[in-house]
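Enquirer: could you work out the structure for the sequence below:
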Amino acid sequence: MVARKFTVDLNKPLVSQVGHLGEAYQEWVHQPIVSKEGPRFFESEFWEFLTRTVWWVIPLIWLPVVCWCISLSIRMGHTFPQTAFIVIFGIFVWTIMEYILHRFLFHIKTKSYWGNTIHYLLHGCHHKHPMDGLRLVFPPAAAAVLCVPFWNLIKLLSTPSIAPALFGGFLLGYVMYDVTHYYLHHGQPTSEVPRNLKKYHLNHHFRIQSKGFGITSSLWDKVFGTLPAPKAAEKSG
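Expert: Below is the predicted model of the structure:
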């Protein structure tokens, strides 16, 4: 007997279903549904609430933390120019992390039940429903959990007085990334730079998903050879 192919019911909560797709998950998740109406993830209202975040919550929550971190380094004796340099370096470090996470974690190939499920929650849902405005930015509760290892790593690699400003710059880079990402999907840029960045990112979603991993810039795609050709016909699942 031939086993029946599993079919996802879009009218039911998706998170418990996607794992059953197995090897077919990669093809399914990279066939976008272009609708501003987002799908339901969970039966539970509590867990469903945690998956939905309006974009302005990101700067509202994290910019005060950024300012507090920067002020710590200043109070520990660093001058404003020194602190500004550390913050800028932290932003630069974030751009590398942004590229690494997007390329190697968010686009990891999965086929197991839990692999598919976790990938869908991390990034797959964004490729399946790229215009879902409430699931474009990272939920603050999840971001807070991820801040802990990054903060500990920065403390390990730098001095006590540099670490706060460096982490503040890193966090500021994240805020810039998340609000830029939202704007690229829902904004209507009129000037050349953001307009080209929007085309560049939507190209990653709808034409060649195995390249173009930068969000705030294409710098690391150029460095690591993942810059898509202007009129490439390649498609990737």
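
Enquirer: okay, CA-based contacts and neighbour counts for the rest of this
Expert: Noted.

Enquirer: next up, identify which helix or strand the nearest residue to F80 once chain neighbours are set aside is on.
Expert: The shortest distance from F80 to any residue other than its chain neighbours is 7.0 Å, reached at I74 (C-alpha to C-alpha, 6 or more residues apart in numbering). Counting by DSSP states H and E, the element that carries I74 is helix 57-75.

Enquirer: in the helix or strand that comes right after that helix, what's buried?
Expert: Past helix 57-75, heading to the C-terminal end, the next element that is a helix or strand (DSSP H and E) is helix 80-100. Using 16 or more other C-alpha atoms under 10 Å as the burial criterion, the residues of helix 80-100 that qualify are 83-84, 86-91, 93-95, 98-99.

Enquirer: and for comparison, fold this next one:
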Amino acid sequence: MVVKPFTVDLDKPLVFQVGHLGEAYNEWVHQPIVSKEGPRFFANDYLELLTRTAWWVIPLVWLPVASWLVSMSFRMGLTLAQVPLAVVGGIFIWTLLEYGLHRFPLHMKSTSYWHPMDGMRIVFPPAVTAILCVPFWNMSRLLSPPSVAPALFGGTLLGYVAYDVTHYYLHHGKPYKRLTQDLKKYHLNHHFRNHSKGFGITSSFWDNVFRTVPSTKTAEKMSNQ
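Expert: Predicted coordinates:
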């Protein structure tokens, strides 16, 4: 008896369907979902609401938090020259976190219930981000002096905001400048041609360091489309 492969029904909540895909999940999750309103994750309206976040919520919530953290370091004794250095250090740390999170947890192979990809849910809900912030805040406190830790972590949050807003724009915006056009081609190449390369979103710096830059031939194909 031939068993037909499981097909996801986009008119029904996705989360408890994708586990039935088995080995086919990793191929399905990198396919674009064409839907006017975006498919539901959960049947429960309250759970569904928690999965949807407008892009502008990210800077609205986190920029004031980052500013408060930076001001805290200043109040704790950092000079006007030292504060920017700590912030830049935090942004640099974020670029590595961005690469690592995108390369490993967000590309974890799964044959069970995991997160389906949906273009309407590009940015992280603030509640999820707040939970993820806890270990990184503790790490900042552990690895830096008390007066430096807030500005360092504030810089990390600024890097995160830049990442989430950029990620949304690359999926839903229409870049008209060369830099943003190149970023979009680089990222879409990662999603739809070679998702084992090109993990950087805001830059390809760590892709160059860890040799995960897509081949030139693949990039040329994307640029000609």
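
Enquirer: the residue nearest to F80 of the first structure is in contact with T83, isn't it?
Expert: Yes. Contact criterion C-alpha atoms under 8 Å: I74 of the first structure and T83 qualify, at 6.8 Å.

Enquirer: neighbours of the equivalent of P164 of the first structure over in the second structure, just the number please.
Expert: Aligned counterpart of P164 of the first structure in the second structure: P150 (TM-score structural alignment). Around P150 of the second structure there are 29 other residues, counting by other C-alpha atoms under 10 Å.

Enquirer: likewise for C133 of the second structure?
Expert: By the other C-alpha under 10 Å criterion, the neighbourhood of C133 of the second structure contains 15 residues.

Enquirer: and it, how far from R178 of the second structure?
Expert: 33 Å (C-alpha to C-alpha, to the nearest Å).

Enquirer: longest helix in the second structure, please.
Expert: Longest among the helix segments of the second structure by residue count, using DSSP state H, is helix 149-172.

Enquirer: by contact count, what packs against that one?
Expert: Contacts of helix 149-172 of the second structure with other secondary structure elements, assessed using 3 or more C-alpha pairs under 8 Å, 6 or more residues apart in numbering; DSSP states H and E, are made with helix 57-75, helix 82-103, helix 126-143, helix 178-192.

Enquirer: and the second one, which stretch of the first structure?
Expert: Using TM-score structural alignment, the residues of the first structure aligned to helix 82-103 of the second structure are 82-103.

Enquirer: who touches stretch 197-217 of the first structure?
Expert: Taking contacts as C-alpha atoms under 8 Å, 6 or more residues apart in numbering, the residues outside stretch 197-217 of the first structure that touch it are 32, 95, 98-99, 102-103, 127, 130, 176-177, 180-181, 184-185, 189, 218, 220-221, 226-228, 232-237.

Enquirer: what do you get for stretch 169-181 of the first structure?
Expert: Counting contacts by C-alpha under 8 Å, 6+ apart, the residues outside stretch 169-181 of the first structure that touch it are 55-56, 58-59, 62-63, 66, 86-95, 98, 136-138, 215-216.
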